[in-house]
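>>> From the sequence below, what's the structure:
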Amino acid sequence: MPFQFCPQCGTKLQPGYRFCPSCGEKLSCAAEDFGPGSSPASTKAEVETAITKTNLAARSCKPTENKVQEDIASMNVSPRPPLRKTRKSLRLDKDPTPLVLPSAHPAIVEETATMKAKVEFEPTIDVSPSRGKCTRSGKGKAKMSSPPKRQAEEPQNLCDKGSGATQGPAVNAASPVSSPVIKSPLKVLRPNSKESHILKLGAKEGKIFNEQNFLQRAAKPAAVDKWLKQNKMDFLGIPSCAGFGLHADSYRFLIFPDMGRSLHSVIEKENKPLSEIVVLQLACRILDVLRFIHSNEYVHADINAENIYIKPGQDAQVYLVGYCHAFRYCPGGKHVEYREASRTPHEGALPFISVDAHKGAGPSRRSDLQSLGYCMLHWHMGTLPWIELAQPEQVAVQKQRYREDVDALLRHCFGKKRVSSAFHTYLKSVMALEYSEEPNYSSLKNGLSAALHQLGGSVESPLSL
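Here you go, the predicted structure:
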């Protein structure tokens, strides 16, 4: 069967082709005239002429080009409609950008996000880095995607999965970050809202998941309202979670209404211990919160000044926050057994956690009450026997010693000052509790309230900070 070759790319052609099926080059008039109406003699001569020209052009090519033409000629070319564009218009750039394949350890870049809502202040947030990726188009010139910028051009929203809201406020994380733990709360404003909120960010499967689980299980707004009605109270310092969700499939966030400033920041700003009246007021309000969460089968397990917030302008409102270490001590109404080394030891703020937490036993109700006693001493006197120790084992030894000798603990903290009778009564009671024993919350609060009245204060009066 007569055939010819494309003078442009050397592809073998079949009779009747007006365009090369490989490169789209329009063929010579010989191919156009070749058809049923042509005479055999003229057709044969034209084909031989075209083959001769093609062979001469092929001999003049370089060896590498001959090899390419042989490979192309050996390919089975399926018939298809002629291409309209020429090979020149489809030709690749002479110096294409080289494609850099990702190594075993790709370069780490810092992930950032921008915030649509208004930011009140911007502390350092720790977020683990993301990895850069390269992409390549399916056909044609290879392209490299530009590396992620340090500040995202488009805002990344944190999708709020809380009840009654489809989308929560975004967060500004433009500052460099390195680990999935938030060091201080970030205040944000919802769009078209004057009320500010606090955003807490952490690793998806980290301690923040434990806090979210506690808030959804034991601190529902309906349960808090029911408790207030039953106990004829106007306020209970349980934080209300306004929203929660996941970000970038690696981080979890919680959103709370603005609860003011932490007690730790107040103490640092004043740079002096709190008065006995203020300490007793705080203790009474925290006892109410502990009684509520204990009745819902949980303990806080990390009571300290950083987890206590005071609402500005309404100093009677004291919140107990930070439930990352919350422990379900009584699942299904059955108290857990005391077993040392059943949990990670020394979890929580080292100077204030209970002896049970130092030994790796599950914290119980007495653990929270003993931690509150350590906090009261530190807030009022500014010291504890183990406050300067850095080794957890040494701190545990000191706490074990003073738990058995409360009088020595009070003498060490008060020094030459008169020991407060309210502190003495409270610490004696909570240090004598058994692991699974239910505390008498009313008795404890009444003792603190009576001492408070003797000093001229009351639980309901504003805090003198």
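>>> contacts and neighbour counts: CA atoms only from here.
Fine.
>>> mind listing the helices for the chain?
In the chain, the helices defined using DSSP state H lie at 29-33, 40-59, 63-73, 87-90, 207-218, 221-230, 263-270, 276-295, 355-358, 365-381, 392-403, 406-414, 421-431, 441-454.
>>> Minimum distance to residue 194: which of the ones you listed has it?
helix 221-230 (22.0 Å; C-alpha to C-alpha).
>>> here's the other one to compare against:
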Amino acid sequence: MHHNYTSKLAYKSSQMKNLDIRIAGKYQLQRRIGGGGFGDVYIGTSLDTGEEVAIKLEYVYEGPPLLEAEADVYRLLAGGVGIPRVHDYLFECEYNVMVFDLLGPSLEDLFNFCDRRFSLKTVLMLADQLLYRLEFIHSKNIIHRDIKPENFLMGTGRYGNQVFVTDLGLATERRAIQIKTDPTGASKRHLIGTARFASINGHLGILQDRCDDLESLGYMLLYFLRGSLPWQGLTAKDHAQKEDLVLEKKKTISTKDLCRDLPREFETYFDHIRSLEFDETPAYAYLRKIFLNLFAREGFERDNVFDWTILKYLMAHDEEKSCEKSR
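So this is what the prediction gives:
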């Protein structure tokens, strides 16, 4: 990202904090709730309906409008389960603006809320939904390329148990004929995605396909079960060396070591991903089935009770009891 652009965006955001801002006379901007690689996300209100929405702002600068490409991907995926709806795409006072569904907390937020460890039951319920999401996205010839816990949000209200896919800013179309460039990474590498969860191809900055999204998803599931990944905490002299060490670890670790002390199904998952030819279609149903079989074998109930559901219930229950005591 251009440093100049980042500082401009930070300056503009600070300017906007205390102002009564309306966008195109249709939306009232409220508070900032987050930011992606190229924009800030705010809660806003539709002045027509009073409905709360999410509003992503991209400050216009010399370069391609990335937010418009992201809005196009959302439109392409419109109607899919777990895909936020884009309400509007506008231009207002030096900003490109995308208005979309307001969602709940991210999986990273909930992971922190649950003391950075999810139970096997929660991870398997998430895996089932996430495999469906990726299968749908891939069926539309889109590769996400930035699978990480921050980019999956739970819904709200009646969609409270549904996982939504967000931050499609790095998403790209699958080519009709895939050409895999130099796999040795001999040319200058450029990481696409987030180092912790990126696939090996993501580290090499070369063309990614469906297997890469599934590789990143696998790393995310292990992270949820263990609290960290084998390449976290590696010491390096700088950021570039750290990335090199992470890549080396991912390339050399066996599926057996990667999934050590976890149910065999996780090793089976990675074995399948690693067995795929670059542009081969993953066996999504097979991967869901191995996790569903594990779910059944463990005697878990398909009741949509996640770790955070229990924690929130217990916290509310404790609050109730302390209120009774103080009466």
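>>> returning to what we had before: how about the helices of the first structure in TSV, adding mean neighbour count and distance to residue 349 of the first structure?
TSV is the format used below for those (neighbours: other C-alpha atoms under 10 Å; distance: least, C-alpha to C-alpha, whole Å):
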stretch	mean neighbour count	distance to residue 349 of the first structure
helix 29-33	16	89
helix 40-59	15	83
helix 63-73	13	73
helix 87-90	10	67
helix 207-218	18	14
helix 221-230	13	27
helix 263-270	14	13
helix 276-295	21	17
helix 355-358	24	10
helix 365-381	23	10
helix 392-403	17	10
helix 406-414	16	19
helix 421-431	17	19
helix 441-454	16	24
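>>> Need the ones you listed in TSV (columns: distance to residue 311 of the first structure).
Formatted as TSV, the helices of the first structure follow (distance: least, C-alpha to C-alpha, whole Å):
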stretch	distance to residue 311 of the first structure
helix 29-33	90
helix 40-59	88
helix 63-73	79
helix 87-90	68
helix 207-218	20
helix 221-230	18
helix 263-270	10
helix 276-295	13
helix 355-358	30
helix 365-381	19
helix 392-403	32
helix 406-414	29
helix 421-431	26
helix 441-454	21
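>>> Of all those helices, which one is nearest residue 156 of the first structure?
Using C-alpha to C-alpha, the nearest of those to residue 156 of the first structure is helix 207-218, at 20.9 Å.
>>> gap between the closest one and the chain center?
15 Å (C-alpha atoms, centre = their mean, to the nearest Å).
>>> which helices and strands sit right next to that helix?
Applying 3 or more C-alpha pairs under 8 Å, 6 or more residues apart in numbering; DSSP states H and E, we find helix 207-218 of the first structure packed against strand 251-257.
>>> any idea how far residue 269 of the first structure is from residue 352 of the first structure?
Per C-alpha to C-alpha, to the nearest Å, residue 269 of the first structure is found 21 Å from residue 352 of the first structure.
>>> Nearest approach to residue 237 of the first structure belongs to which of the helices of the first structure?
The nearest among the helices of the first structure, by C-alpha to C-alpha, is helix 276-295 at 6.1 Å.
>>> In the second structure, point out the residues matching the closest one.
With TM-score structural alignment applied, helix 276-295 of the first structure matches the range 120-139 in the second structure.
>>> which residues sit against that stretch?
77, 80-82, 143-144, 162-163, 165, 210, 213-214, 221, 224-225, 284, 287-288, 291-292, 295, 300, 302, 304-307 (C-alpha atoms under 8 Å, 6 or more residues apart in numbering).
>>> which residue in the second structure lines up with residue 450 of the first structure?
Using TM-score structural alignment, residue 450 of the first structure sits opposite residue 293 in the second structure.
>>> Can you tell me the closest non-neighbouring residue to residue 100 of the second structure?
residue 86 (4.2 Å; C-alpha to C-alpha, 6 or more residues apart in numbering).
>>> Contacts only, for whatever residue of the first structure lines up with the one you found.
Aligning on TM-score structural alignment places residue 86 of the second structure opposite residue 241 in the first structure. Taking C-alpha under 8 Å, 6+ apart as the criterion, residue 241 of the first structure is in contact with 215, 254-257.
>>> what separates residue 241 of the first structure from residue 213 of the first structure, distance-wise?
11 Å.
>>> cool, and residue 251 of the first structure?
15 Å.
>>> Kindly report the same for residue 64 of the first structure.
In terms of C-alpha to C-alpha, residue 64 of the first structure sits 69 Å off from residue 213 of the first structure.
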